[in-house]
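Asker: no letters, just coordinates:
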């Protein structure tokens, strides 16, 4: 039996941690929202704490923070897209089960493939097959059951989150101007943009900065949001990509929807209908098939 290489021993666990930690978004966000916390306040503190953690990491690593004007412009766009993705996802939690909402964001690789068509990169037949199967899975997921119908607005918000995140990924992969920027610095700059956007939204709307964020549990959940689904998932994704490659790291992302569904069902008693289970399985298999066969 062939022994796993050192890279595999590091990369595979890192990829699994990436999926699990990002899937923990509902675990920390839903209690805050149920307590009456404003989305802009929750996301402001999530981004603010994450920026502090990443900035400290970059300082320890003696990373240079200097970027050019052109890079700053691209990072601003990336920051706005990343911010919109978070906002759409958290808004979706108001309308549909948090596990399902987070699962729908996992469809972003398929949306990336569709966007690439407009950039004259025509997908191969396995990609078209995966796209068709994935949207079939989504249609099944969104049917609900006879007792409870899904709110279409929640589905659209989740898919909107996936779409802007797909645009975020496309720009990162296609822009040569930011190719020299490390993952950590890119993420830090992206989150800085989001921090100012949500601070501006708070000031404009007149929302209290600490709206319904009063207890120690609330602050623990905010730190959890900043640390696990943001900083840890980003860091381990970089580790996994470098050690086992982007393809295998992407495939291990299947742990994201699995974790989100388990959290929603076990922690918040969210409904788990047969349609949702069948739709999720189809979507996960389709996305995994696409990534594995195309090796992209």
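Answerer: In hand now; what should we look at? This structure is a prediction, so every number in the text was calculated from the model and none was measured.
Asker: going forward, measure contacts between C-alpha atoms and count neighbours the same way
Answerer: Will do.
Asker: for residue 163, what are its contacts?
Answerer: Neighbour list for residue 163: 85, 108, 111-112 [criterion: CA atoms under 8 Å, 6 or more residues apart in numbering].
Asker: what ranges does the stretch 1-150 of the chain have for its helices?
Answerer: With helices called from DSSP state H, counting those that start in this stretch, the stretch 1-150 of the chain shows them at 6-22, 25-34, 39-60, 69-92, 98-105, 108-118, 125-141.
Asker: which one of the ones you listed has the most crowded surroundings?
Answerer: Highest mean neighbour count of these: helix 98-105, a mean of 27 (counted as mean count of other CA atoms under 10 Å).
Asker: second one coming, line it up with the first:
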């Protein structure tokens, strides 16, 4: 059991860390003029093709029951809504504010697990959750000198993106979808997500080809690292350490983004960012050192 928990925490760390690399690949693409919907189509489309190739090589069947396909469709819808409303939130408010609101999802997971599954958090788990959220606030940079003014509808949209992701995590843990082989589960999630974004792009008339060979390469890496690899590790983590713990581990995503900004994009390491990094690391250490974690 301890070995499985260790694997779960490692998978959770790797999932959140790789997911935090999204800006590393998307920012150059957006600077090249690619529309958000188009980027997401190629992101999930390439991921779908990669999983399909692995399944063919491993001789994994694509056949799935109608019941599981319905659950997978719902999961992909939740994933789509989470990404779509968060992206729109970035256009309506400061990205740091949007990050803080979205990363309330670990709290949402804990509350939903309490309300619907009667799962209570331990004092150490609650402390970890609180410190993790403080770390995200510090990393977001919203505690600067200028006041933050955001409309209530924009806040609601970004909060809904976090809620969708919270429900997505719980569905993986609390339904029979966990019995579906990992590669087949990932394939249908990526496929349905691609179809959703194609429909959105056609509706908005933003579908287009990547402008340069470099853009093709960035899109492939975006599909491989913070999409395919991140989701595979997420699916591995949830059954081993539970929904709440996996959600709390997700605070490493903004930490990774900050580290990338400092080491790759030449951004400054501020005292506030340093304190945020320390808070996130303390929260993760508290969680991992807990002797027993409920699912």
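Answerer: Happy to help now that I have it. Note that the coordinates shown come from a computational prediction; the quantities given were computed from them, not determined experimentally.
Asker: superposed, what's their TM-score?
Answerer: TM-score for the superposed chains, counting by TM-score structural alignment, normalised by the length of the second structure: 0.77, backed by 284 aligned residues with a CA RMSD of 3.7 Å.
Asker: picking that back up, residue 178 of the first structure is nearest to which of the helices of the stretch 1-150 of the first structure?
Answerer: Across the helices of the stretch 1-150 of the first structure, residue 178 of the first structure has its closest neighbour in helix 69-92 (5.9 Å, CA to CA).
Asker: and residue 281 of the second structure, how far is that from residue 287 of the second structure?
Answerer: 10 Å (CA to CA, to the nearest Å).
Asker: er, residue 179 of the second structure actually
Answerer: Distance, residue 179 of the second structure to residue 287 of the second structure, by CA to CA: 27 Å.
Asker: settle it for me: which of the two has more neighbours?
Answerer: Just comparing residue 179 of the second structure and residue 287: by other CA atoms under 10 Å the higher neighbour count belongs to residue 287, 23 against 10.
Asker: tell me the angle whichever strand or helix holds the more buried one makes with helix 2-19.
Answerer: In the assignment (DSSP states H and E), residue 287 of the second structure maps to helix 271-288. Calculated by axes from the mean of the first three to the mean of the last three CA atoms, to 10 degrees, helix 271-288 of the second structure forms an angle of 160 degrees with helix 2-19.
Asker: give me the contact list for helix 271-288 of the second structure.
Answerer: 9, 124-125, 127-129, 131-132, 134-139, 141, 245, 248-249, 251-252, 255, 258.
Asker: just checking the distance from that helix to the centre of its chain.
Answerer: How far helix 271-288 of the second structure lies from its chain's middle: 19 Å, per CA atoms, centre = their mean, to the nearest Å.
Asker: so which bits of it are buried?
Answerer: 272-273, 276-284, 286-288 (16 or more other CA atoms under 10 Å).
Asker: likewise for stretch 169-182 of the first structure?
Answerer: For stretch 169-182 of the first structure, by 16+ other CA under 10 Å, it's 169-172, 178.
Asker: out of these, the closest to residue 72 of the first structure would be?
Answerer: Nearest to residue 72 of the first structure among those, with distances taken as CA to CA, is residue 178, at 9.1 Å.
Asker: ok, the closest residue to that closest one other than its chain neighbours to residue 137 of the first structure distance?
Answerer: Among residues not flanking residue 178 of the first structure along the chain, residue 71 sits closest, at 5.9 Å (CA to CA, 6 or more residues apart in numbering). Separation of residue 71 of the first structure from residue 137 of the first structure (CA to CA): 38 Å.
Asker: ok, residue 195 of the first structure next?
Answerer: From residue 195 of the first structure across to residue 137 of the first structure, the span is 35 Å (CA to CA).
Asker: cool, and residue 259 of the first structure?
Answerer: The separation that residue 259 of the first structure has from residue 137 of the first structure, given CA to CA, amounts to 18 Å.
Asker: also residue 160 of the first structure?
Answerer: 17 Å.
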